[in-house]
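Asker: the following block contains a protein sequence and its predicted model.
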Amino acid sequence: MQNKFIVNSSQQHLEPTIKNAIHNFEYHTEILGEGDRNVIKIVEIEGKKYAIKSFKIPNFINKVAYRFFRKSKAERSYIYASTLLSKEIGTPLPVAYDLYMTPFLFNKSYYVSELVACDLTYRELTTDFSISDHEAILRAFTRFTYKLHENGINFLDHSPGNTLIKRVNGDYLFYLVDLNRMEFGTMDFDTRIKNFAKLTIHKSMIEIMSNEYAKCSGEDEEKVFNLMWTYTKEFQYRFYRKIRVKKRIFFWKKKYKTISGDSPI
């Protein structure tokens, strides 16, 4: 099986250790995230913690596509993280990616990044309204999203679990994770507001975010709110309709698992 291993030039000294950590992925016991598709494990290398994401082996069509026509999720994650950092957008430092393939089919892939110790994720804002600086974080997050849009970054998985939040001296730092779905280019107003659709079901949060985005953009606040709330409701309808359909199709399963990262709450 062929192998393509790329390591960040700033991390070249760790190359043998990182390769070894990936090779022994199944033996690492500290799991950060585990689902039907991907598994993330934490390893410590020279006193620093890293996250290794193992992507699920794709279906046959994508095995062909990733082999010849499209970059794999691991490679895209690495490239997009580098792009974000070049634009001064927070994301864990991309360290390496590792691809395994045959001459005709793509197989397995891994993405390695530094582990960011955060105080919370956006998801906690949707479930715990007692957080003392809840509104301040939400407004700072909205300004962060506006910065993404101004830089032509459409983060297609802008959902509750994919933004890490760190408090620093009364301010907030945001780090995007799960980066393999992004588009780059000038974003019109409609596309910008639609980018908020997956974040929350709570109207009160939409009111705050639309107010702050109107301040940033100079757009009419009522216009921003109405469009943001409309897109939020449309996403909710589509999301739960998909759940209902899959429950009917896979009726023999005792419990249907929602797709990690897509759930709005």
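Answerer: Noted; the coordinates are in hand. Numbers count the residues shown, from 1 in each chain.
Asker: from now on I want contacts and neighbour counts done on CA atoms only, so please keep to that.
Answerer: Fine.
Asker: which parts of the stretch 151-265 of the chain are helices?
Answerer: Assigned helices in the stretch 151-265 of the chain, in chain order: 189-194, 203-217, 221-249 (criterion: DSSP state H, counting those that start in this stretch).
Asker: what's the answer for the stretch 1-150 of the chain, then?
Answerer: When secondary structure is read from DSSP H, counting those that start in this stretch, the stretch 1-150 of the chain shows helices at 15-23, 60-68, 73-86, 122-127, 134-150.
Asker: list the buried residues of the last one.
Answerer: Buried residues in helix 134-150, counted by 16 or more other Cα atoms under 10 Å: 137-149.
Asker: any idea which of those is closest to Lys242?
Answerer: Thr145 (27.0 Å; Cα to Cα).
Asker: now do that closest one against Phe106, distance only.
Answerer: Applying Cα to Cα, to the nearest Å, one obtains 34 Å for the distance of Thr145 from Phe106.
Asker: check it against this one:
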Amino acid sequence: MKSVYQDSYQYLKPSIEGAITRFDQIGKSLHDGRNVVKVIDVDGESLNFKRFRKPNAINKIVYRFFRKSKAQRSFEYATILMEKGIGTPDPIAYLEQKSLFNFGISFYISKQLNCDFTYRELINDDSIEDKEQILKEFTRFIYHMHESGVYFLDNSPGNTLIAKVGDHYEFTLVDLNRMKFYEIPWDDRLKNFERLSPHKWMYEVMGKEYATLSRKRPEETIAQMWKYTQDFQEAFHRKKRLKNKFKSIFKGNK
């Protein structure tokens, strides 16, 4: 198994690789789906282990010869974010299982961070206070990310962790394997908000703040953000209806 570690975490290598051999038996599970995410204590450090599922037959070849694995991209993108001052858990290592012609499972390991809530909870939990302030500060965080040339393709509610520090809020990005790095044009910037909420009032806050930072017209910025969001929601629900329809047809034919 190929392994790459940050220099400052090389001392954890034997213990991390020992933990991987016992991955299914140890740790606290945070997510168990296509990928598996666990918190495992290693030499007194609380670490986040993400095991990416084994790719399909085509991607076994693609990841072996032509494209960086999700684990490698997560590690490298986290390093870039930290260099740019954008919040993300410390990247520690990535490991890849390879044979001569195939690619198997891979792991991305980072520091485990505790947060007060995620952006998803900000949408759904009415007990959270200071929502308008949080949204304004989050918008400044995204603006800084865009100004730094970072486009987070998975900018969705579950991928931003939020923690209150003193009288302000800090934001941390997770699930990093899909990013682009370029000088981001205006339309792309606003489209990057499309997956964040079904509530227009949240876009009114974020759109006004982003327009102020960008010296643009607030009304036009809000309208464009909201249009991208409506288009995304419509496409998402259409896809979901089609999926459910095919499921019902398949069941009916059994």
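Answerer: Received it, and whenever you're ready, just let me know what you need. Here the structure is a predicted model, which means the values were calculated and not measured.
Asker: and Trp201 of the second structure, what does it touch?
Answerer: When the contact criterion is Cα atoms under 8 Å, 6 or more residues apart in numbering, Trp201 of the second structure has no partners at all.
Asker: show me what it lines up with in the first structure.
Answerer: Matched across to the first structure, Trp201 of the second structure falls on Ser204, judged by TM-score structural alignment.
Asker: can you tell me the centre-most residue of the first structure?
Answerer: Nearest to the mean C-alpha position of the first structure, counting by Cα atoms, centre = their mean, stands Asp178 at 2.8 Å.
Asker: now that residue: closest residue in space, sequence neighbours ignored.
Answerer: With Cα to Cα, 6 or more residues apart in numbering as the measure, Asn162 is the residue that lies nearest to Asp178 of the first structure, at 6.2 Å, once sequence neighbours are left out.
Asker: that neighbour pairs with which position in the second structure?
Answerer: Residue correspondence to the second structure (TM-score structural alignment): Asn162 of the first structure is matched to Asn159.
Asker: before we move on, what about Ile45 of the first structure?
Answerer: Residue correspondence to the second structure (TM-score structural alignment): Ile45 of the first structure is matched to Val42.
Asker: neighbours around that match, how many?
Answerer: Other residues lying near Val42 of the second structure total 16 when counted by other Cα atoms under 10 Å.
Asker: ditto for Asn24 of the first structure
Answerer: Asn24 of the first structure, neighbours per other Cα under 10 Å, totals 10.
Asker: that one and Thr163 of the first structure, how far apart?
Answerer: Between Asn24 of the first structure and Thr163 of the first structure the computed distance is 28 Å (Cα to Cα).
Asker: before we move on, what about Ile79 of the first structure?
Answerer: Distance of Ile79 of the first structure to Thr163 of the first structure, computed by Cα to Cα: 18 Å.
Asker: more crowded one of the two?
Answerer: For Ile79 of the first structure and Thr163, the more surrounded residue by other Cα under 10 Å is Thr163, and the numbers stand at 23 against 16.
Asker: ok, now which ones touch the nearest residue to that one once chain neighbours are set aside?
Answerer: Taking Cα to Cα, 6+ apart as the measure, Thr163 of the first structure lies nearest to Leu176, with 4.7 Å between them; neighbours along the chain are not counted. Leu176 of the first structure makes contact with Gly90, Thr91, Pro92, Asn162, Thr163, Leu164, according to Cα under 8 Å, 6+ apart.
Asker: follow-up on the earlier one: quick check: which of the helices of the stretch 151-265 of the first structure is buried the most?
Answerer: Each of the helices of the stretch 151-265 of the first structure was scored by mean neighbour count; the highest is helix 203-217, a mean of 18, by mean count of other Cα atoms under 10 Å.
Asker: now that one on the second structure. Mean distance?
Answerer: Superposed on the second structure, helix 203-217 of the first structure shows a mean distance of 0.6 Å to its aligned residues (mean Cα distance after the TM-score superposition for the first structure).
Asker: and the angle for that helix with helix 221-249?
Answerer: If you take axes from the mean of the first three to the mean of the last three Cα atoms, to 10 degrees, helix 203-217 of the first structure sits at 130 degrees to helix 221-249.
Asker: so how far is helix 203-217 of the first structure off the chain centroid?
Answerer: Remark: helix 203-217 of the first structure is offset 22 Å from the chain centroid, using Cα atoms, centre = their mean, to the nearest Å.
Asker: ok, now stretch 93-106 of the first structure?
Answerer: 19 Å.
Asker: quick one: buried residues of that stretch?
Answerer: Residues of stretch 93-106 of the first structure classed as buried under the neighbour-count rule (16+ other Cα under 10 Å) are Leu93, Pro94, Val95, Ala96, Tyr97, Asp98, Leu99, Tyr100, Met101, Leu105, Phe106.
Asker: can you redo the residues you listed as CSV with distance to Ile243 of the first structure?
Answerer: Formatted as CSV, the entries for these read as follows, by distance: Cα to Cα, whole Å:
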residue, distance to Ile243 of the first structure
Leu93, 34
Pro94, 33
Val95, 36
Ala96, 35
Tyr97, 33
Asp98, 33
Leu99, 32
Tyr100, 33
Met101, 33
Leu105, 31
Phe106, 30
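Asker: may I ask which two of those residues are separated the most?
Answerer: Looking at those by Cα to Cα, the two members farthest from one another are Leu93 and Leu105, with 29.1 Å of separation.
Asker: OK, contacts around the equivalent of Thr232 of the first structure over in the second structure?
Answerer: Structural alignment (TM-score structural alignment) places Thr232 of the first structure against Thr229 in the second structure. With contacts taken as Cα under 8 Å, 6+ apart, Thr229 of the second structure has the following neighbours: Lys191, Phe193, Glu194, Arg195, Ser197, Pro198.
Asker: mind doing that once more with 10 Å?
Answerer: Applying Cα atoms under 10 Å, 6 or more residues apart in numbering, one finds that Thr229 of the second structure lies in contact with 190-200, 203, 223, 235.
Asker: ok, those residues vs Lys2 of the second structure, which is closest?
Answerer: Looking across the contacts of Thr229 of the second structure and measuring by Cα to Cα, the closest to Lys2 of the second structure is Asn192, at 34.0 Å.
Asker: and the closest one, what's its match in the first structure?
Answerer: When the first structure is aligned by TM-score structural alignment, Asn192 of the second structure is paired with Asn195.
Asker: can you pull the contacts of that match?
Answerer: If you count contacts by Cα under 10 Å, 6+ apart, Asn195 of the first structure has them with Thr145, His149, Asn154, Phe155, Leu156, Asp157, His158, Ser159, Met228, Tyr231, Thr232.
Asker: ok, which of the helices of the stretch 1-150 of the first structure comes nearest Glu183 of the first structure?
Answerer: helix 73-86 (9.5 Å).
Asker: have a look at how far, on average, that closest one is from the second structure.
Answerer: Distance for helix 73-86 of the first structure, averaged over aligned residues: 0.3 Å (mean Cα distance after the TM-score superposition for the first structure).
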